[in-house]
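Novice: fold the following for me, if possible:
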Amino acid sequence: MVLLAAFVCAACGLVYELELVALGGRLLGDPVTQTSLVLSVMVFAMGIGSLLAKHLTRRPATAFAVVESALALVGGLSGLALYACWAWFGQCRAATAALAALIGLLIGAEIPLLMTLIQRIRRQDPGRAVADLFAADYVGALVGGLAFPFLLLPAFGQAAGALLAGGVNAVAGGAVVLWLFRDEPARRTRLLLWAGCGLVLAALATAAAGTDAVERAARHALYGDRVRFADQGGQQEIVLTGAATGAGLRLYLDGRLALCAADGRRLQQALAAPAMAGPHARVLVLGGGDGLTVREVLRHPGVRQVVAVQPDPDLTALARTDPALTALNRHALDDPRVRIVAADPFGWLRAAASAEPPFDVILADLPEPGGERGAELWTEEFYGLAARLLAPGGRLALHPGPLGPGTAAERRFWAVESTLRSVALRTTPYAVPVGTPGCGTPADQGFLLAAARPTTLAPAELRAAATRLAARRPTPAPPPATLLRPLG
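Specialist: Next up is the predicted model:
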């Protein structure tokens, strides 16, 4: 029974760890840093917790019940706490480090206390006892690690999954050990421990019942009163604000503004128009799940087929059914010329190299570069695969983001240009001023038109802007981005 408790507690501990990694990475958009922060802080804190547990081994059952009740409460509430910090304070990295340290301290105290309890039950060689305990601990970690992505996340979501793990942790760690070693604490202490375990379970159940209310309050703090749709999809949180008529329409993905209706058409026109100036019978759209890029493609006569590779099917479904979005994209995703493929763009390009005919135009409507999320979509490997799908005379266009002399965004822009040049594409950079009141600060948005042969930028008014922008190209050119050296 003690080894079973160790097994379950190890599974729950790994669920808390993965919760901090996954949720923090989604909120901050930097999963590599988040993973490193959580793992390093938690492992260090486990060592400190093991040292501190030496002072608790005189009453190991009582101490273990207290530790597990505290771990169940902190770990179970960690997801909600992290989300609340991000929503109300605008950042959650400090909260992530604090939660990782506290959870690590409590997990680190488990092993010395469990070892003492095992030795009380059955005197045996210390090496055998350590082997039994570590085997239960490691197998439990395997079960917890597999349960998190394949069971807890799909069935309960991140916050509710952590709360469920906390409840299991409280029962397995506190109640089982208190029942097995009920003679260790005095009667009054035992009643207090049982009451504490019950309060933890009640707190977790209350938090589970109030999870939706917390999420609604957090969204109100982030987006105001006009949240019309909110869903924690399989890949990202999708929030739509504004009226169903389209007034004030904004689309947020994981808390970041992805679409403002007043600016959407100008951005998509700037992306699509220069590339569509040549042959455009077959067009490939990578990303752009809101349907606006596809709408701009279909405005040009002569388009026979559009293949839209959309990584998030939840966003695509919303763009096909929401009245404001469908009015904005003009039901472009339902056009018979459009074939929607729900797939990761990188993986689809690898498979399509031998299965798809060439495309006259490729439009990459992807999240802006920066950080680790989606970094593979701005690499030499990605655009090398895309270049192989271009027909002779075909064009590729992309939008690396805003420009500003001397800013990190402009340095990333020229690094993206170097990446395109590294796969033997000729590039034409151009900028379009975008910024409608209510949609953010007006700024020049940078675009890149690339082809295997020299291209002429159209319409004519863009050529002057392109000449001015080309004069800002840094010398020497920044190195291209690769999977091993992504954009910073």
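Novice: please make it C-alpha for all contacts and neighbour counts, starting now.
Specialist: Will do.
Novice: not counting sequence-adjacent ones, nearest residue to Val423?
Specialist: Once flanking residues are discounted, Val423 sits nearest to Gly384: 5.4 Å by CA to CA, 6 or more residues apart in numbering.
Novice: what about the one you found, how many residues nearby?
Specialist: Gly384: 18 surrounding residues under other CA atoms under 10 Å.
Novice: ok, Pro369 to His399 distance?
Specialist: From Pro369 over to His399 the distance is 10 Å, taken as CA to CA, to the nearest Å.
Novice: looking at the two, which is more packed in?
Specialist: His399 (26 against 22).
Novice: just checking, that one is part of a helix?
Specialist: No - secondary structure of His399 (DSSP: H, G, I helix; E, B strand; the rest coil): strand, not part of a helix.
Novice: please enumerate the helices of the stretch 51-200 of the chain.
Specialist: If DSSP state H, counting those that start in this stretch is used as the criterion, the helices of the stretch 51-200 of the chain fall at 60-89, 93-121, 126-147, 153-156, 158-169, 176-180, 187-209.
Novice: mind checking which of these is nearest Ala258?
Specialist: Nearest to Ala258 among the helices of the stretch 51-200 of the chain is helix 60-89 (17.4 Å), distances taken as CA to CA.
Novice: could you check the angle helix 60-89 makes with whatever helix or strand Asp212 lives in?
Specialist: Assigned by DSSP states H and E, Asp212 belongs to helix 211-223. Calculated by axes from the mean of the first three to the mean of the last three CA atoms, to 10 degrees, helix 211-223 forms an angle of 30 degrees with helix 60-89.
Novice: elements contacting helix 211-223?
Specialist: Helix 211-223 sits against helix 60-89, with contacts defined as 3 or more CA pairs under 8 Å, 6 or more residues apart in numbering; DSSP states H and E.
Novice: sequence B follows; please return its structure for comparison with A:
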Amino acid sequence: MSNSLFVEHHSEGLTFYINGNLQFDTSDEALYHEYLVIPALALAAQRFPHEPLRVLILGGGDGLAARDALRFAQVRDITLVDYDPEVLALARSEFLPYNQGSLQPDIGACLGAERVTVHIQDAFEFVHRLPDGCYHVAIADFTCPTRPEDLSVFSLEWFTQVRRVLAEKGLFALNGVSPDKTPTAFWCLYQTLWAAGLTPKPMYLSIPSFQQLGYGNWGFFLASTEPRSSPISGAN
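Specialist: Prediction:
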């Protein structure tokens, strides 16, 4: 399963595309990655105050989510799983000034970048082989699905497996789709997370580079393994 990668340089840095779809623009990528990563880890630090945190990043081969996860001294180790070696190569070259060497501990400016272990592997297969309850936080940073083969990591089976590998009160953060441009798909993701036994909180953010390309506000979910009562009314 090969992807078409394109890096466009501009006065403020660079823009990265996969299969013609914007992944990030360095002018505002911090908005996206902080919104994806920081709430989950901040809440995990409160829920597990005396435990070194174990974090699973699924996708995120650009190293930007790992960069933000490394801000937390409580994070003991990060497992990053991305199947595309070309993206990982870019993370260690052109993206290096932006991810601060999060995937390259020998030169990384990130404090404790040696805490990151990278697996070049299909995330779906990797998670299926993990033992139960082995991570406090999972973060999924996948490309928005445009092909049938991309849908496996947005399926009920996938979300059920992610829930299985999370500790009790563990957290799962993921990027979604646009709630205003594609509301049916956004709320379908919500309902699928719910059906997998997770309690999802829907969120959205205005990212200028996404807005300029007509993507609309961008959706995220922060889901928990904690018990729940009923879905929120907006999901109906």
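Novice: hmm, back to that, out of the helices of the stretch 51-200 of the first structure, which one sits most buried?
Specialist: Among the helices of the stretch 51-200 of the first structure, helix 158-169 has the highest mean neighbour count (mean count of other CA atoms under 10 Å), at a mean of 26.
Novice: buried set for stretch 89-104 of the second structure?
Specialist: Of all the residues in stretch 89-104 of the second structure, those buried under the rule 16 or more other CA atoms under 10 Å are Leu90, Ala91, Arg92, Phe95, Leu96, Tyr98, Asn99, Gln100, Gly101, Ser102, Leu103, Gln104.
Novice: closest one of those residues to Glu34 of the second structure?
Specialist: Comparing those against Glu34 of the second structure with CA to CA places Asn99 closest, at 12.4 Å.
Novice: so what corresponds to the closest one in the first structure?
Specialist: Residue pairing (TM-score structural alignment): Asn99 of the second structure is matched to Asn329 of the first structure.
Novice: Glu149 of the second structure and Val81 of the second structure: what is the separation?
Specialist: According to CA to CA, Glu149 of the second structure and Val81 of the second structure sit 17 Å apart.
Novice: out of those two, which sits in the more crowded spot?
Specialist: For Glu149 of the second structure versus Val81, the count of surrounding residues by other CA under 10 Å is larger for Val81: 23 against 9.
Novice: what is the subsequent helix or strand relative to the top helix by length along the second structure?
Specialist: With secondary structure taken from DSSP state H, the second structure has its longest helix at helix 29-47. Later in the chain than helix 29-47 of the second structure, the nearest helix or strand by DSSP H and E is strand 53-59.
Novice: quick revisit: in the second structure, what residues pair with the helix holding Asp212 of the first structure?
Specialist: Going by TM-score structural alignment: helix 211-223 of the first structure matches no residues.
Novice: what does Phe221 of the second structure align to in the first structure?
Specialist: Matched by TM-score structural alignment, Phe221 of the second structure corresponds to Leu448 in the first structure.
Novice: so that match sits in a strand?
Specialist: Yes - the assignment for Leu448 of the first structure is a strand, going by three-state DSSP.
Novice: any idea which element the residue nearest to it when sequence neighbours are not counted lies in?
Specialist: Among residues not flanking Leu448 of the first structure along the chain, Pro429 sits closest, at 4.5 Å (CA to CA, 6+ apart). Using DSSP H and E, Pro429 of the first structure maps to strand 426-434.
Novice: looking at the helices of the stretch 51-200 of the first structure, spot the one closest to Pro345 of the first structure.
Specialist: Ranking the helices of the stretch 51-200 of the first structure by proximity to Pro345 of the first structure (CA to CA) places helix 153-156 first, at 22.7 Å.
Novice: corresponding residues in the second structure for that closest one?
Specialist: Helix 153-156 of the first structure corresponds to no residue of the second structure when matched by TM-score structural alignment.
Novice: hmm, who's touching that helix?
Specialist: With contact meaning CA atoms under 8 Å, 6 or more residues apart in numbering, helix 153-156 of the first structure is reached by Gly161, Gly234.
Novice: ok, stretch 170-189 of the second structure next?
Specialist: With CA under 8 Å, 6+ apart as the contact definition, stretch 170-189 of the second structure has outside contacts at 36-37, 40, 44, 135-142, 144, 154, 162-163, 204, 215-226, 235.
Novice: now with 6 Å, please.
Specialist: Defining contact as CA atoms under 6 Å, 6 or more residues apart in numbering, one finds that stretch 170-189 of the second structure is touched by 136-140, 216-225, 235.
Novice: before we move on, the earlier item: what lines up with the residue nearest to Leu448 of the first structure in the second structure?
Specialist: Using TM-score structural alignment, the partner of Pro429 of the first structure in the second structure is Pro202.
Novice: helix or strand for Ala138 of the second structure, which one?
Specialist: Using DSSP H and E, Ala138 of the second structure falls within strand 135-141.
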